[in-house]
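In: Just a sequence and a predicted model for now, questions to come.
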Amino acid sequence: MSDKHQRPRTRLVEGGRREEWRRRLVNPPVERASTILFDSVGELEADRPALGNYHYGLQGTATHWALSEALTQLEPGAAGTALYPSGLAAITTAILAVLKPGDELLVTDAVYGPTRKFCGTFLKRYGVTTRYYDPLIGAGIAELIGDDTRAILIESPGSLTMEVQDVPAICGIARERGLVTLIDNTWATPLLFPALAAGVDISILAATKYVGGHADLMLGTATATEQYFADLQTLSWDLGHSVSADDAWLASRGLRTMAVRLKAHEEGALKLVQWLKGRSEVGLILHPALPDCPGHELWKRDFKGSSGLFAFELLNGDRSALVDRLELFGIGFSWGGYESLALPVDPIRTVSKPPAANLVRLHVGLEDPDDLIADLSQAFEWIARG
């Protein structure tokens, strides 16, 4: 069966496992390299960096190519995938690849905090103007596009506020106006939201999270169409971005089980959401699968499921004390691993119109959901006793 006709779960298993890269092994091995040796000066001078072509450690080995190819195959219509040492590095490099001084970038107001900081500092010094748009604007974004607008950066659902955007509508307007669209698709991954199929030009993942899945690597990826991939990859190498072979190998291993892990994250999170809905201490619950979450109908239309990250409003009590009391939820940055996490978050710091101020963000890992519910229950009861 051609890989073009394989379903996504099959692509997860088969992608990047070329026989010339793995030989008789199931998995392509870890190839650590800086120097690549050539048979002659002429061969060295004739060599050009490319997928599958050993050049220098910066351009990768079969370990890196296997991961890049597998990720590319998850996005029909993609020309390639560039690898980065972090998700933020993937976002910032992709932005720089499509903009020049004097350009304007439209960014969702619900964007990841460090991305917002990059836009307000480095991009500003670089001569790029940033304007923020309402995540629910949809096709209305046409009214914001000016003569200098060159790109639109989307994040759906929002990083802390979880609203879902009308990505096809935004991308349709962008194509009409000749703009580039980029999306941070970390929450859904291509399995739950095939971004390029929705019209996006460059889809970015913090692969540290669901791709890796085990809280043991740092990695970012950017998958692009033919029009933008060459410039994206060239700039990545020009800036010296490199990923260790060990991290690339771990990400490839995590990728093989991402579908079953995402399903377990989804089921666990939804069970906790339903339980939280019955708690008097809980107000607004921000999860795209809930009918009252902004953009829910778009989620139903465009997404193939949900993942393990959501937030809820604590009506009574101290959020930090609640989180400190939890035993099965770790306290720390990131998410997407097998372990559950809890963190007080303040969207008022990064969002113009936050839906609530007293939010606790949960990432539901792979523990038994009933144990996580029991943990939350004892924490609520402890807070109530004061």
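Out: Good, I have the coordinates.

In: When you work out contacts or count neighbours from here on, use the C-alpha atoms and nothing else.
Out: Fine.

In: and the residue minimising distance to the centre of the chain, which of the three is it?
Out: The residue lying closest to the centre of the chain (C-alpha atoms, centre = their mean) is residue 186, at 1.7 Å. Counting by DSSP: H, G, I helix; E, B strand; the rest coil, the backbone at residue 186 sits in coil.

In: That one - nearest residue in space that isn't next to it in sequence?
Out: Of all residues not flanking residue 186 in the chain, residue 205 sits nearest, at 4.6 Å (C-alpha to C-alpha, 6 or more residues apart in numbering).

In: Quickly note the distance from the one you found to residue 42.
Out: Residue 205 sits 39 Å away from residue 42, going by C-alpha to C-alpha, to the nearest Å.

In: more crowded one of those two?
Out: residue 205 (28 against 9; other C-alpha atoms under 10 Å).

In: ok, the more buried one touching residue 220?
Out: Yes - using C-alpha atoms under 8 Å, residue 205 is in contact with residue 220, at 5.7 Å.

In: what sits in contact with each of these two?
Out: Counting by C-alpha atoms under 8 Å, 6 or more residues apart in numbering, the shared contacts of residue 205 and residue 220 are 87, 90.

In: show me what contacts the residue nearest to the centre of the chain?
Out: Counting by C-alpha under 8 Å, 6+ apart, residue 186 touches 204-207, 209-210.

In: Second structure follows, compare the two:
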Amino acid sequence: MRAPITDLIHHPYTAPAGFGAPQPGVFKASTVFFPNVAAMRARDWKTKDGYTYGLHGTPTTFLLEERIAALEGGRQCLLVPSGLAALANVNLSLLRSGDEVLLPDNAYGPSRAMAEGELAQWGIGHQRYDPMNVDDLARRIGPRTRLVWLEAPGSVTLEFPPLERLAALCRERGVTSALDNTWGAGLAFNGLEAGADIVVQALTKYPSGGGDVLMGSVVTRDEDLHLRLKLTHMRLGWGVGANDVESVLRSLPSLALRYRAQDAAARVLARWLSDRPEVALVLHPGLEGSPGHANWRATCGPDGLAAGLFSIVLHEHHAPARVDAFCDALRLFRLGYSWGGPISLVAPYEPSAMRSPELGTWPHRGTLVRLSVGLEAVEDLQADLAAALAQLA
């Protein structure tokens, strides 16, 4: 007779199949059981035909992968622990010593840091190009170029590039293009239809929507390219927690509603701020006069979506210390990085320090402040901004 603890661990009961509910079940596993040795030997971790080990997928992660692939219009998706990990997975899959990667001059800061740090240490070169100038990218693509990163728009200064033309150039030259589509969230436009070979997102932001999850995705349509990315994914040991996956799955049904609400509120505030005497410039792709507005219209449509993110440039006579005081005075806009959550965020930046001198200096004087609009009532956010702007007087 076996000991009670053994019977407890090996209890034979299995819940009946056929249970259905609004939220999917959460499966957590490192070890996965096989019915026999033949099955153990036959299963292939590279497909979704079965399960081999927790890092290679569970019903929970497979479900989120399939939903994100559908959101982006792709066929395959990989989940990684953050948006930056998604960038790293692409770089490490496609670049070797002696290769070169091209980055937009307004690229996400950690992406530039990766190129200047780890990639440079491994003998991988990089150049920065003017994302608003297709001819500049054409001049820089050379025999060593293996990958071109695209962003639409830039994550701080929010210029919207001629995305389709940049992607078409990469395809003509036989160079893989990868798009950071975190701003668009798979809703404002379809990155793969726009011509990118790979689309990555920080699911941390709009798909999660709660400001409490770190996760990224890599989506493709080409099976060979997906396999190359997946092999690197396996060798790096990327994994995501089942509870985090559950959080994103729970948030996805409200993604479009939240995105549209934050977009609408951001436009109200951006238009109001454009008339404020303290503000020299509003950077919002959906607003006339913002850099790349025509490109945004071409990609997203004249009535398209534009996220809940925008930046303002305060007049240069407002010293940086006063701009910091403006940010400190905000009560509903909290100081913090990221975007897409329920709480509005603010952060000051110095764009001139982010630009490549070779491509020219930041053309606007004054301090830039980026605003991420959450889900608060827009009239309360406007009152918060008005009170803080009074600090600049």
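Out: Arrived safely. Bear in mind that the values here come from a model prediction, so they are computed numbers and not experimental data.

In: Trace the residue nearest to the centre of the first structure over to the second structure, please.
Out: Mapped onto the second structure by TM-score structural alignment, residue 186 of the first structure lines up with residue 182.

In: What lines up with residue 243 of the first structure in the second structure?
Out: Match for residue 243 of the first structure (TM-score structural alignment): residue 240.

In: tell me which element that match is part of?
Out: Secondary structure from DSSP states H and E places residue 240 of the second structure outside every helix and strand.

In: Helix, strand, or coil at the nearest residue to residue 194 of the first structure once chain neighbours are set aside?
Out: Spatial nearest neighbour of residue 194 of the first structure, excluding adjacent residues (C-alpha to C-alpha, 6+ apart): residue 75 at 6.3 Å. At residue 75 of the first structure the chain is in coil, as set by three-state DSSP.

In: which residues of the stretch 251-393 of the second structure fall in strands?
Out: If DSSP state E, counting those that start in this stretch is used as the criterion, the strands of the stretch 251-393 of the second structure fall at 279-283, 309-314, 334-335, 345-349, 368-372.

In: what's stretch 120-133 of the first structure aligned against in the second structure?
Out: So stretch 120-133 of the first structure sits over residues 116-129 in the second structure, by TM-score structural alignment.

In: meant to ask about stretch 325-338 of the first structure
Out: Stretch 325-338 of the first structure covers residues 329-342 of the second structure once aligned (TM-score structural alignment).

In: Buried residues, the matching stretch. List them.
Out: By 16 or more other C-alpha atoms under 10 Å, the buried positions in stretch 329-342 of the second structure come out as 329-330, 332-334, 339-342.

In: what's the burial count for residue 381 of the second structure?
Out: Other residues near residue 381 of the second structure come to 22 when the count uses other C-alpha under 10 Å.

In: distance of the residue nearest to residue 194 of the first structure from residue 224 of the first structure?
Out: Applying C-alpha to C-alpha to residue 75 of the first structure and residue 224 of the first structure gives a distance of 9 Å.

In: Now do the helices in the stretch 101-250 of the second structure.
Out: With helices called from DSSP state H, counting those that start in this stretch, the stretch 101-250 of the second structure shows them at 109-114, 120-121, 134-140, 163-173, 223-236, 242-251.

In: As CSV, those helices with mean neighbour count would be great.
Out: As requested, the helices of the stretch 101-250 of the second structure are exported to CSV (neighbours: other C-alpha atoms under 10 Å):
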stretch, mean neighbour count
helix 109-114, 15
helix 120-121, 14
helix 134-140, 15
helix 163-173, 18
helix 223-236, 16
helix 242-251, 19
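
In: Can you report how many residues lie near the aligned partner of residue 372 of the second structure in the first structure?
Out: Residue 372 of the second structure maps onto residue 363 in the first structure, with residues paired by TM-score structural alignment. Residues lying near residue 363 of the first structure (other C-alpha under 10 Å) number 25.

In: residue contacts, residue 363 of the first structure?
Out: Shown in contact with residue 363 of the first structure (C-alpha under 8 Å, 6+ apart): 269, 308-310, 335-336, 340-342.

In: Please tell me which residues of the second structure the longest helix seen in the first structure aligns onto.
Out: The single longest helix within the first structure, with elements called by DSSP state H, is helix 258-276. Matched against the second structure by TM-score structural alignment, helix 258-276 of the first structure falls on residues 255-273.

In: Now which residue in the second structure aligns to residue 154 of the first structure?
Out: Counting by TM-score structural alignment, residue 154 of the first structure lines up with residue 150 in the second structure.

In: Not counting its neighbours along the chain, what's nearest residue 282 of the second structure?
Out: residue 312 (4.5 Å).

In: Residue 193 of the second structure too?
Out: Using C-alpha to C-alpha, 6+ apart and skipping the chain neighbours, the partner closest in space to residue 193 of the second structure is residue 73 (7.9 Å).

In: What of residue 161 of the second structure?
Out: Residue 161 of the second structure sits nearest to residue 132 (C-alpha to C-alpha, 6+ apart), 5.0 Å away.

In: I'd say that neighbour and residue 162 touch.
Out: Yes - contact criterion C-alpha under 8 Å: residue 132 of the second structure and residue 162 qualify, at 6.4 Å.

In: what residues are shared contacts of the two?
Out: Residues touching both residue 132 of the second structure and residue 162 (C-alpha under 8 Å, 6+ apart): residue 292.

In: before we move on, the earlier item: with the first structure superposed, average distance for the match of helix 258-276 of the first structure?
Out: Taking mean C-alpha distance after the TM-score superposition for the first structure, the mean distance separating stretch 255-273 of the second structure from the aligned residues in the first structure is 0.5 Å.

In: in that stretch, what's buried?
Out: For stretch 255-273 of the second structure, a neighbour-count test (16+ other C-alpha under 10 Å) marks 255-256, 258-267, 269-270, 273 as buried.

In: ok, so of those residues, who is nearest residue 247 of the second structure?
Out: Distance to residue 247 of the second structure across those (C-alpha to C-alpha) is lowest for residue 255, with 12.3 Å.
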